[in-house]
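Engineer: Build the 3D model from these lines:
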Amino acid sequence: MEILPGEGVALAKVGERRADVERRIGGPVHPGRSSRAVYDTSPCLVLTYTPDETVEVVEIAYSGGGEEVFFDGVQLTFRFLDDVVADLAAKGHRYEPIDIGYRFEPGFAIFSMASMDASDLDPAADEDDPRLVCEGVSVAPYDYFRPPTDEEIEEYIRSRGGSV
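Structural biologist: Alright, predicted model coming up:
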């Protein structure tokens, strides 16, 4: 599955209405109308919706050897994270680290939740192998992936009834 940086994928795009997405790919695999919905596609799509029911973020999970996620000819998922970064950097794509991976211009992030071990990709890897596996890709406008400012954090705390 090819990503469209800053936009999503062919099946679901940022700003698209939930009803339109679900008309195309069917309902989520879990019941209810959560703001985060998982869809039975290959690879699996996880969409986050805004309160007005439009797509805010498109996430694509690794498939573990089935159909994976690509951008600019580079396989993003189910590979070592550092290898993906090196391949994208070699093609001139700018990036910066984020808490669980890297964000790339013009609008996507690759990440590892460390739920996979290096041995999942390299049978010769020992149990202490520190290499992380790229387990997913998030697609949204580039600034979506930046860390919040102190002012944004304070406003969030105030909006939840807390004091700063």
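
Engineer: okay, CA-based contacts and neighbour counts for the rest of this
Structural biologist: Will do.

Engineer: The protein: strands as residue ranges?
Structural biologist: 3-4, 8-9, 12-13, 36-39, 45-49, 55-61, 70-71, 74-75, 95-98, 101-104, 108-111, 136-139 (DSSP state E).

Engineer: other SSEs contacting the last one?
Structural biologist: Spelled out, it's strand 136-139. strand 55-61, strand 108-111 (3 or more CA pairs under 8 Å, 6 or more residues apart in numbering; DSSP states H and E).

Engineer: can you list contacts of that strand?
Structural biologist: The contact list for strand 136-139 (CA atoms under 8 Å, 6 or more residues apart in numbering) reads 3-8, 57-62, 69, 76-77, 107-112.

Engineer: want to put them side by side, so please do this one too:
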Amino acid sequence: MARMDIMPGVGVEAVKIGDPRSDVERRLGPPAHAGKRPRAVYDSVDPMLVVTYDEDDIVELVEIGYGVDNQVYFDGVQLTYRFMDEVMADLAAKGQLGTPSDIGFDLRAGFAIYSMDSLTAQDLDPDAPEDDPRRVVEGVSVAPYAYFTADPPPLDGTDEELDAWLRKRGMLPAES
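Structural biologist: As a prediction, this is how the structure comes out:
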């Protein structure tokens, strides 16, 4: 099984946040589509990379998808093509905390895992019932944590500040 390791907040070996488009294309070749769009798909590496460039053609986000044979890893943890709750449990055991998003989790280290719900639990577990709610991690986005949330949780705040932040997002019940 092939693997691609991420460097949180930085990217992957082939593409790093802050790289100019010209450097990326020198290393990977031209994107799989024509034109100078903000997002470019590079299929010269496995798994494929989707790179988002800012208005100055500088890398601001690196996305890596799943594959049955080619997966994304961080610190020995397989991130893609696994159940999201299992990935989060493995990451939490390594001290990696995240905040829920509408499609997955944003991790403070500088990456996000997500599911677009194109895979179902049955894709990983053929014996799973059709209505199995478990989500499958289909991709990983790498960028500094601030990219994923304009309102990050207070990392050095008081318990009350963190509770207020969690309540604001509906992750804790409102105070009575």
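
Engineer: After superposition, what's the TM-score here?
Structural biologist: Once superposed, chain against chain, the TM-score is 0.87 (TM-score structural alignment, normalised by the length of the first structure); 148 aligned residues with a CA RMSD of 1.2 Å.

Engineer: so what corresponds to residue 135 of the second structure in the first structure?
Structural biologist: Superposed on the first structure with TM-score structural alignment, residue 135 of the second structure falls opposite residue 132.

Engineer: Now do the contacts for its match.
Structural biologist: Taking CA under 8 Å, 6+ apart, we find residue 132 of the first structure in contact with 80-82, 112, 114, 116-118.

Engineer: how about 7 Å then?
Structural biologist: 80-81, 112, 114, 118 (CA atoms under 7 Å, 6 or more residues apart in numbering).

Engineer: now do residue 100 of the first structure
Structural biologist: Listed by CA under 7 Å, 6+ apart, the contact partners of residue 100 of the first structure are 111-113.

Engineer: Narrow those residues to just the buried residues.
Structural biologist: Neighbour-count burial (16 or more other CA atoms under 10 Å) applied to those gives 111-112.

Engineer: possible to save the contacts of residue 100 of the first structure as CSV with distance to residue 159 of the first structure?
Structural biologist: Putting the contacts of residue 100 of the first structure into CSV (distance: CA to CA, whole Å) gives the following:
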residue, distance to residue 159 of the first structure
111, 29
112, 30
113, 29
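
Engineer: so which of the contacts of residue 100 of the first structure comes closest to residue 146 of the first structure?
Structural biologist: Distance to residue 146 of the first structure, by CA to CA, is smallest for residue 111 among those, at 14.0 Å.

Engineer: Distance of the counterpart of the closest one in the second structure relative to residue 57 of the second structure?
Structural biologist: Residue pairing (TM-score structural alignment): residue 111 of the first structure is matched to residue 114 of the second structure. Residue 114 of the second structure is 25 Å from residue 57 of the second structure, where distance means CA to CA, to the nearest Å.

Engineer: repeat for residue 113 of the second structure
Structural biologist: Distance from residue 113 of the second structure to residue 57 of the second structure, by CA to CA: 25 Å.

Engineer: Comparing those two, which residue is more hemmed in?
Structural biologist: For the pair residue 113 of the second structure and residue 57, the greater number of neighbours falls to residue 113 (27 against 17), based on other CA atoms under 10 Å.

Engineer: So what's the residue count around the residue nearest to the more buried one when sequence neighbours are not counted?
Structural biologist: Leaving aside its sequence neighbours, residue 113 of the second structure sits nearest to residue 140 (CA to CA, 6 or more residues apart in numbering; 4.6 Å). Burial of residue 140 of the second structure is recorded as 23 neighbouring residues (other CA under 10 Å).

Engineer: so what's the equivalent of residue 56 of the second structure over in the first structure up against?
Structural biologist: Aligning on TM-score structural alignment places residue 56 of the second structure opposite residue 52 in the first structure. Neighbouring residues of residue 52 of the first structure by CA under 7 Å, 6+ apart: there are none.

Engineer: now do residue 92 of the second structure
Structural biologist: Counting by CA under 7 Å, 6+ apart, residue 92 of the second structure has no contacts.
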